[in-house]
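Trainee: All I have is the shape, not the residue letters:
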């Protein structure tokens, strides 16, 4: 049985499932395969399913809705709002109260549910005080449309301001062996306030599994093609980092991906990573990381590896929308 962890006072499986890739970002996907993976996750005891209204311009929420139909009580549905554009259009972030209400209604309709378990602000709108955004989100809680609130890619100062308006249960940000920006000061602030941590891309967009040696073979619309860590020069340097992970994993009789995930799981009992996959075999491999025990020496080696990564995690355009 998968152990339980808490995001604030919300109980979830110790590992969740990131569903973005089932609709966009990593080439073509197959709905039948994705729903089979979602059902397998629920069968295995994964409760936290992570989506957003932006993923696939609403398709991802509809997919989750189809997958949980008849099994709603087994799922903790987390979705996000804030990107007010559709895929392929210029990026627009909205956190105004009107958009908060409309986005929630649209998500409830696509998901086919009467409430959202965890509702995140996907990106902070720099033109709207976060107090207004979270105030409108708290009204959704009062109305029973949302149960818990979260933030994504928010700074320590923004987290404090938001939490003063309404308790924040979770912060979703990138966190992995090769992305450790939030460790100071964001993580300490979350722990001070009792906010759980939900790392996305805990496998470095798949790179830490050792399965990718180049961008050749990736779909033309795969987001990794535009990310600096996968570019010439940085890619070769980062492959040497992955080689260390692979060597340590082999010595333990596990995969590189399981080792990288285990490192994230070991960050604390308030950490619930959401590795994404469209395939059942990868889901099952990822869950195997929950059984991996790492020694202090293992953690030291892996910490040192993470310090050697080359390149920014996003391109310049995407970094503009991260609240620092």
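Mentor: Thanks, I have the structure now. Being a predicted model, the structure only gives us computed values, none of them experimental.
Trainee: Please count neighbours and contacts with C-alpha atoms only from this point.
Mentor: Noted.
Trainee: ok, the residue positioned nearest the centre of the chain - contacts?
Mentor: Geometric centre of the chain, nearest residue: residue 200, 2.7 Å, by C-alpha atoms, centre = their mean. By C-alpha atoms under 8 Å, 6 or more residues apart in numbering, the contact set of residue 200 is 18, 172-175, 273-275.
Trainee: Chain neighbours aside, what residue packs nearest to it?
Mentor: Setting aside the residues directly before and after it, residue 200 is nearest to residue 174 in space (C-alpha to C-alpha, 6 or more residues apart in numbering), at 4.8 Å.
Trainee: Any figure for the gap between that neighbour and residue 167?
Mentor: In this structure, residue 174 and residue 167 are 21 Å apart, going by C-alpha to C-alpha, to the nearest Å.
Trainee: Equivalent analysis for residue 290, please.
Mentor: Distance, residue 290 to residue 167, by C-alpha to C-alpha: 29 Å.
Trainee: putting a second one here so we can go through both:
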């Protein structure tokens, strides 16, 4: 049993339940907050239809049972969350809770989604005060700073405005939030002592532990109140599953579905297991979770106060050991930012002409007008399914109505339903492959290795080296997963001048390289236009496998510990969120040496193969001789 907090109100609270709750220091603020806190993103339509009456009762039940920290934002339902929460708070004594909201992210419309200006920040605080029905907001956080045009505006305009509002008595403490944690570190480093709290989400889950591994110690050293949010991975780790908009990799979603089905067959809620795991991390001040129903409040509080049953603990152990290790892409960092920037660029009609500025065998031209393009929002890149086309496609375009949901984007007179003619090389596109995309549609653009002659991977003792060779001078960028928005070496390479060879080298503990039992993997994106993913771009899954020493030595620059690594490169997608659940469907090459080379089939021996291959890569080059030695005896 725990002592009663300063927020306890006799006659309102369930004292026995409050004493079961743990209360922790909230950084240097002097507050003590409940270990479990209430996230109100679910008090909107973000996670499906909302039963407002039930949601209000859930909020009041949560506070009555000891939760005293509540988080919301104007973006959640464009004010709906703050409005519903304000109605719920009318039935709760003001002393009983601390309320937090956010600024800078507001509308669903792409051009009005973010606003970091002083004027909008002031307007937002005034509106939040009104909707919440309070005189002062306890914590105001700058929302999703990774989307800002630059960090300077956040630190030189938004932050000083909040500091002025604090002096005016309209807020007490200032925080910052983002999904990529490196930008949080940068903001905190550049503005020492000016932030009181830091919120990171989906970084302490059953499939992503990067908060504890890479950043928690730094945040705590800065005396910040660490708010750990979304232990359910924004719905991934629940039996019901995520909403359609979830940006996670498709393979990640599939593994989480497998876990949910395993739990459902045993009458267990995956969300409770996720919540229990979420709460075990020492260090954060509070663990924020959405609870829009009284049932969810009960499940989450039981996970805190009662733990798991023997059966639930066994299921959790099984999932940790046998299911979640299958996940290759534990996060979706960078995906939403790149989609946002692409949509912003499109909304300003900068792509009403050719998709790319570089010469190509086939430029893709949008068939709609600029005003039509303003409705475009999301751009994704799909995977090439590997199969063979016996002959070039010769069918003519089929007329279609402008009302068709398939849309019409043509390439050199070839209808997108049938294929795209790449000179002597044909890549067939799917029924729903296009550049322009309507809201709500799941249409995608095929990726290819157009312009790529060779991708070479070398696995070193503690590093990976990737070399790109192209047909023509390369003027784009090459980067690893989640590195596009930061644009810092060694994870992001942009040549100073055009060249046909580009090399990237990074250590195995850099660039968000994933280590899964001595298998080190990453995604390397080859993007021809520095500003936007376009058709013809590609991404490669690169992997160095040190699990099975072979007792051989590789000399010189590709020394791979005491033995060479098994290496693999797989054609994937510039947008990991639409990658295949089965990477083996895509052509990959691998070797048991420290070197493996990806060569598109059209460059093999300098000639075209007789059959045109939809996909890429069928040749492995091993340019070294590997002397076989006797394996060392195990001591």
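Mentor: Ah, there it is. Only a predicted model underlies this, so the values are computations on that prediction, with no experimental measurement involved.
Trainee: Overlay the chains and give the TM-score.
Mentor: Here the TM-score for the pair of chains, by TM-score structural alignment, normalised by the length of the first structure, is 0.81; 307 aligned residues with a C-alpha RMSD of 3.3 Å.
Trainee: In terms of neighbours, single out the busier of residue 174 and residue 167 of the first structure.
Mentor: Per other C-alpha atoms under 10 Å, whichever of residue 174 of the first structure and residue 167 has more neighbours is residue 174, with 22 against 19.
Trainee: Show me what the more buried one aligns to in the second structure.
Mentor: Aligned counterpart of residue 174 of the first structure in the second structure: residue 202 (TM-score structural alignment).
Trainee: OK, contacts around residue 111 of the first structure?
Mentor: Residue 111 of the first structure neighbours (C-alpha under 8 Å, 6+ apart): 61-66.
Trainee: Please list which of the residues you listed are preserved in the second structure.
Mentor: Contacts from the contacts of residue 111 of the first structure that recur in the second structure, judged by both residues aligned by TM-score structural alignment, their matches' C-alpha atoms under 8 Å, are 61-62, 64-66.
Trainee: For those residues, pick the one with the most neighbours.
Mentor: Counting neighbours by other C-alpha under 10 Å, residue 61 leads those with 31 neighbours.
Trainee: That one pairs with which position in the second structure?
Mentor: Alignment note: residue 61 of the first structure maps to residue 82 in the second structure; criterion TM-score structural alignment.
Trainee: do residue 87 of the first structure as well
Mentor: Using TM-score structural alignment, the equivalent of residue 87 of the first structure in the second structure is residue 108.
Trainee: quick one: secondary structure of that match?
Mentor: Put simply, residue 108 of the second structure is coil when judged by DSSP: H, G, I helix; E, B strand; the rest coil.
Trainee: Mean per-residue distance, the helix or strand that contains residue 57 of the second structure versus the first structure.
Mentor: Assigned by DSSP states H and E, residue 57 of the second structure belongs to helix 52-64. Compared with the first structure after fitting, helix 52-64 of the second structure has a mean deviation of 1.0 Å; criterion: mean C-alpha distance after the TM-score superposition for the first structure.
Trainee: quick one, helices of the stretch 51-200 of the second structure?
Mentor: For the stretch 51-200 of the second structure, the helices defined by DSSP state H, counting those that start in this stretch occupy 52-64, 80-89, 118-132, 151-153, 159-167, 181-190.
Trainee: Tabulate these in JSON lines, adding columns for distance to residue 470 of the second structure.
Mentor: JSON lines is the format used below for these (distance: least, C-alpha to C-alpha, whole Å):
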{"stretch": "helix 52-64", "distance to residue 470 of the second structure": "56"}
{"stretch": "helix 80-89", "distance to residue 470 of the second structure": "50"}
{"stretch": "helix 118-132", "distance to residue 470 of the second structure": "46"}
{"stretch": "helix 151-153", "distance to residue 470 of the second structure": "34"}
{"stretch": "helix 159-167", "distance to residue 470 of the second structure": "44"}
{"stretch": "helix 181-190", "distance to residue 470 of the second structure": "31"}
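Trainee: No further questions, thank you.
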